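Test case, fold it:
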Amino acid sequence: MTGQRRRGRARPPRQAEPRRPVRDEARNAAFDLLRAVRERDAYANLLLPRMLRERGLTGRDAALATELGYGTLRGLLTYDRIIAACSDRAPERLDPPLLDALRLGVHQLLATRIPPHAAVSATVALVRRRVGEGPSRYANAVLRRVAHRSLEEWLPIVAPAAEEDLVGHLAVTHSHPRWIVTALLDALGGDRAEAEALLAADNERPLVTLVARPGRATVDELVAAGAERARRSPYAAYLPEGDPAAIPAVAEGRAGVQDEASQLVALALTRVPVTGPDARWLDLAAGPGGKAGLLDAVAAQRGARLLASDVQPHRAALVRQAVRDAAVVVADGTAPAWREAAFDRVMLDAPCTGLGALRRRPEARWRRGPESLPELTALQRRLLEAAADAVRPGGVVAYVTCSPHLAETVVVVEDVAGRRGDLETLDAREYLPEADGLGDGPYARFWPHRHGTDAMFLALLRRTAS
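Okay, here's the model as predicted:
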């Protein structure tokens, strides 16, 4: 009709399309890291840097992925106890991807500054996208219960009382297996306060430490590239942030990444006076090459030559990347091809449980059990025997482990030296003037809570004329 507006049929209201959860690359990287460690027994410290590069994660995203991945791996035991208290199913009965996501969420809630609502919502979104809708509702319920208390409030609930079970209390409170807590307590003479400080230090993020290989790079060069001069090693610098490989000296192999204690125990070997010639040096189990790189540089300055050996071809390949003048061979150190008494200095960085590097290798505490010790300590004895055979009378052997476990350190050295009768134990502390708190001697021990380094053991042995 004229003058009237024609009414059409009312349109139905537009249905909102379901929103797809946004992919959170940092959390997805951390989640994939947890899955790879569980499913493929991957090494987090090797896998994560590659993942970050491949996914283009830098800056804050890379830092978040690193904190979430490494922090969650360190805290597994504690977090599982808390999840068990907030769930109607034991953690081991949960679908593994769901459990890993829950662990990631618990770490965000209890050990980071991420607001609780953001930690819960981001984790639930991750579970919805990567695991499923039903599991996401379960995750939401569990994490909301977790968020009711702080970590300090949860620990008395999930950990045994120290008065009733000290080892169990420390294990849950600091997320270490019981056998490792016992070993560390023994290594520290039963001192509970020191053990607690060490366990806490194991859960802290370590400094990235660089080494300027002498004659090839300088600490001043590393400082100019953004590093800070280190406290002890004359060749060390700390990198507060960024990718070490972006520093030209590191990219060119003139510098590298190496813990400060690792640098110092290698330098201690070079400082012991030897009678007679000092031209032939040996690194008996050199992979992956940190100590070999430093020894090679020092040897070159003195007119000496290093032979670096490893039984694994892929580890020997890594050594070749770290050295410039050394000869590198693939050989079994327990049945070497070289002559006996052929070397003036011998480095033996023996394969071990790695209990001293738990800060850098966060999943290592869950990888081995005490059942691995007999095989390892037997190998350590055979290698130390071979090192003692390889050094000439008047020469010196450094026996090093990145573990403070008494069975891998004092017991091995005293057993081999006691049976042979041609090894004199030197006071290793005399050759490490940069550091105090190394123990009562004659061995030197570095500790995370005392020195800010890996826990490392050093024995220096001079071969005497038999």
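
C-alpha only now, for contacts and for neighbours.
Fine.

can you map out the strands along the stretch 301-450 of the chain?
305-310, 327-330, 343-349, 391-401, 423-426, 444-446 (DSSP state E, counting those that start in this stretch).

A225 is nearest to which of the ones you listed?
Comparing these by their distance to A225 (CA to CA), the top pick is strand 444-446, with 28.0 Å.

So what touches the closest one?
Applying CA atoms under 8 Å, 6 or more residues apart in numbering, the contact partners of strand 444-446 are 261, 404, 427-429, 437-439, 453-459.

G441 - how many residues pack around it?
13 (other CA atoms under 10 Å).

same question, A183
Neighbour count for A183, taken as other CA under 10 Å: 19.

one step back: buried only: go through the contacts of strand 444-446 for me.
Among these, those classed as buried by 16 or more other CA atoms under 10 Å are 261, 404, 427-429, 438, 453-459.

Can you tell me which of the residues you listed lies closest to V413?
Within these, proximity to V413 (CA to CA) peaks at A459, which comes in at 7.6 Å.

thinking again about what came up before, can I get the strands of the stretch 301-450 of the chain in TSV including distance to V298 and mean neighbour count?
What follows is the strands of the stretch 301-450 of the chain, written out as TSV (distance: least, CA to CA, whole Å; neighbours: other CA atoms under 10 Å):
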stretch	distance to V298	mean neighbour count
strand 305-310	9	24
strand 327-330	15	17
strand 343-349	12	26
strand 391-401	16	25
strand 423-426	21	18
strand 444-446	21	27
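
okay if I get those strands as a markdown table plus distance to V127?
Putting the strands of the stretch 301-450 of the chain into a markdown table (distance: least, CA to CA, whole Å) gives the following:
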| stretch | distance to V127 |
| --- | --- |
| strand 305-310 | 43 |
| strand 327-330 | 46 |
| strand 343-349 | 43 |
| strand 391-401 | 41 |
| strand 423-426 | 57 |
| strand 444-446 | 42 |
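
so which of these gets nearest P240?
Closest approach to P240 among the strands of the stretch 301-450 of the chain (CA to CA): strand 444-446, 21.7 Å.

now that closest one, how far from the centre of its chain.
17 Å (CA atoms, centre = their mean, to the nearest Å).

Let's compare: structure for the following, please.
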Amino acid sequence: MNYDGAARHDHSSRRNAAGRERNRGFGEQRNFSAAAPSQRKRTADKARLTAFQVLRAVSDQDAYANLVLPRQIRENRLDKQDAGFATELTYGALREQGLYDAVLQLCVDRPLSALDAPVLDALRLGAHQLLSMRVPAHAALDETVSLVRSQIGMGPSGLVNAVLRKVSRQTREEWIQQLTEDVTDESKIFSTTYSHPEWIVRAFRQSLVAHGRDVSELEKLLAADNDAPVVNLVALPGIGDLDEVFKLGGRKGKFVPDSAYYESGDVGRLNSVRAGVVRVQDAGSQAVARALADVELPSGTSDEEWLDLCAGPGGKASLLAALAAQRGAFLTANEPQPHRADLVEDSLGAVPQDAWQVTDMDGRDYGKDQTERLFDRIMVDAPCSGLGALRRRPEARWRKKLTDVAELTVLQSELLDAALKAVRIGGVVAYVTCSPHPAETVAIVEDAIKKHPNLRILDTAAALNSVIMTAPTAPGHTFNSGAASASTWTGNSIQLWPHVNKTDAMFLTLMTVDGPEES
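Now for the predicted structure:
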């Protein structure tokens, strides 16, 4: 019997041929399994249950999947194979939620918002298995319905079974063709095909152009944004090593020194990670921190005081602190939000305590007294939209709004201003964002150049290329700046890309201050 989505009001039809009253679930006609009731599976397998639990936390609590999933894998005691399946299912269902919701809407007779949230999460998990995983259709259907029976109830299982059967009638490519056949706007087509909000597709198009790349790369960028990223690890210099990682199947990193790729399960099980001497950190983040730490100071004078102005949650701060400890320098890691400051302190725990301190000032308060230029190197890893890390934060693309970018640019500009007033004459400031959006990158630096006539852009490409192990990276945008005249100095910025560098889309510009500003 096919599910047609119509509520039935003929009460005599509630009984089957045997005279038993049917459970109508949502008050609507339901499918019967081919199996007898006593034989129907009512328990969820642990991998799918784990994925469902993570999606529920994301939906109900605004949780972050990358934080919840490892905990659920441990709590549910998944082995390596099941953990891999749960990870692919969780991240895939979240990452491609836009496409799956569009498909599901064609298979349900009401707005998806009218469905109970747990039912919608289960449908997304089923859709991902049917359309994007190597799971036989019968297994995807049976196991998802079993999950619904065990976690939501018998009633909704009929709806889920009927809807997913409709989903299974076409391939992913056929659904995309149906959804886009009458669409002429390329951004709308890409939005559906690669499951990104349309405004992000347009923002990526602008970003490629702003950073000197060909707009024809847009599809590759969107596709790379949907690839499951490999876990990147870094051993804190002088403190940790990667012996345990390599012994358990990790591979040597190809982008930056002291790094590794790890695909062998939950990194939280590694003793070195639990001890904090090996850390999970994208290779792009490692590279920008090393570039700041290694670039030659134009002043050639003291190199003792370093500042991470926006240190939370502490990834780059721990790497900078370890490098500072090796060189006899001292890092101040500043984070104004108390709970994030606690995370920073935890991250720095493995580094000798005489090499760092954590402060909780508003970063914009640094440099208010320009007579106290205290710092030789300053990292401004400014709060940003995070558009460069969507592949690692699969739910983020559906939470973010275009207005978020506009709201953040004011803060980004103020933080960079503060850093330029707090750095010693001849010191170095690194402006960093995990976003390629021109409003958060190029525009912020260009605005700083106009405000600070003593600012000079350094050769960022050369600084980055000196700390990476791959072929030199082409600069993303060229700025003209200088204390004497706008044409005296020519420097550049760097924009990393998932489809080019296999990293998050990190932006970096290194700059110095050549003299005091006129009062």
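
So after superposing, what's the score?
Put the two chains on top of each other and the TM-score (TM-score structural alignment, normalised by the length of the first structure) is 0.92; 451 aligned residues with a CA RMSD of 1.9 Å.

Could I get the buried ones among the contacts of strand 444-446 of the first structure in TSV, plus columns for distance to L73 of the first structure?
TSV is the format used below for these (distance: CA to CA, whole Å):
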residue	distance to L73 of the first structure
A261	24
P404	21
D427	38
A428	35
R429	34
L438	29
T453	20
D454	18
A455	19
M456	22
F457	25
L458	29
A459	32
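
Tell me the one of those residues nearest A227 of the first structure?
Nearest to A227 of the first structure among those: T453, at 16.9 Å, using CA to CA.

and that closest one, how far is that from L170 of the first structure?
T453 of the first structure sits at a distance of 21 Å from L170 of the first structure (criterion: CA to CA, to the nearest Å).

now do D95 of the first structure
Counting by CA to CA, the separation of D95 of the first structure from L170 of the first structure is 28 Å.

Of those two, which one has the most company?
Neighbour count, other CA under 10 Å: between D95 of the first structure and L170, L170 has more, with 24 against 11.

what does that one align to in the second structure?
Aligned by TM-score structural alignment, L170 of the first structure pairs with F190 of the second structure.

And for L185 of the first structure?
Using TM-score structural alignment, L185 of the first structure pairs with R205 in the second structure.

Enumerate every residue touching that match.
By CA under 8 Å, 6+ apart, the residues touching R205 of the second structure are 215, 218.

isn't there a helix covering it?
Yes. Read with DSSP: H, G, I helix; E, B strand; the rest coil, R205 of the second structure is one of the residues of a helix.

quick one on the thing from earlier: how about the contacts made by the match of L170 of the first structure?
196, 198, 201, 219.

burial count for the last one?
Okay, so that is E219 of the second structure. As a burial measure, E219 of the second structure scores 17 neighbours (other CA under 10 Å).

any idea which element the corresponding residue of the first structure for it lies in?
Aligned counterpart of E219 of the second structure in the first structure: E196 (TM-score structural alignment). In the assignment (DSSP states H and E), E196 of the first structure maps to helix 192-202.

which part of the second structure lines up with the next helix or strand after that helix?
Using DSSP H and E, the helix or strand that follows helix 192-202 of the first structure towards the C-terminus is strand 208-212. On the second structure, the counterpart of strand 208-212 of the first structure by TM-score structural alignment is residues 231-235.

and what of stretch 55-62 of the first structure?
Using TM-score structural alignment, the match for stretch 55-62 of the first structure in the second structure runs over residues 76-83.

Assign A285 of the first structure to helix, strand or coil.
Here A285 of the first structure is recorded as coil under three-state DSSP.

Now which residue in the second structure aligns to it?
With TM-score structural alignment as the criterion, A285 of the first structure lines up with C310 in the second structure.

and the gap between D60 of the second structure and L89 of the second structure?
Distance of D60 of the second structure to L89 of the second structure, given as CA to CA: 19 Å.

Please identify which of the two sits among more neighbours.
Neighbour totals were compared for D60 of the second structure and L89, and L89 leads with 24 against 11 (other CA under 10 Å).

now V211 of the first structure: how far from P21 of the first structure?
Taking CA to CA, one finds V211 of the first structure at 44 Å from P21 of the first structure.

which of these two has more neighbours?
The neighbour count for V211 of the first structure versus P21, taken as other CA under 10 Å, is higher for V211 (30 against 12).

Can you tell me the closest non-neighbouring residue to the more buried one?
A236 (4.6 Å; CA to CA, 6 or more residues apart in numbering).

ok, now T123 of the first structure?
G105 (5.6 Å).

same check, this time on L125 of the second structure
For L125 of the second structure, ignoring the flanking residues on the chain, the nearest one in space by CA to CA, 6+ apart is A93 at 5.6 Å.

Now do the same for T473 of the second structure: its match in the first structure.
Superposed on the first structure with TM-score structural alignment, T473 of the second structure falls opposite D436.

That should have said L402 of the second structure, apologies.
That one, L402 of the second structure, aligns with P370 by TM-score structural alignment.

just V267 of the second structure next, same as before
Matched by TM-score structural alignment, V267 of the second structure corresponds to P244 in the first structure.

ditto for A419 of the second structure
Taking TM-score structural alignment, the alignment pairs A419 of the second structure with A387 from the first structure.

So that match versus V106 of the first structure, what's the distance?
47 Å.

For the longest helix along the first structure, what is the distance to the chain centroid?
As assigned by DSSP state H, the longest helix anywhere in the first structure is helix 373-390. Taking CA atoms, centre = their mean, the mean C-alpha location of helix 373-390 of the first structure is offset from the chain mean by 23 Å.

Can you check which part of the second structure stretch 125-139 of the first structure sits on?
Mapping stretch 125-139 of the first structure onto the second structure (TM-score structural alignment) gives residues 146-160.

on that earlier part again, so how many other residues sit close to the match of V267 of the second structure?
For P244 of the first structure, the neighbour count with other CA under 10 Å is 21.
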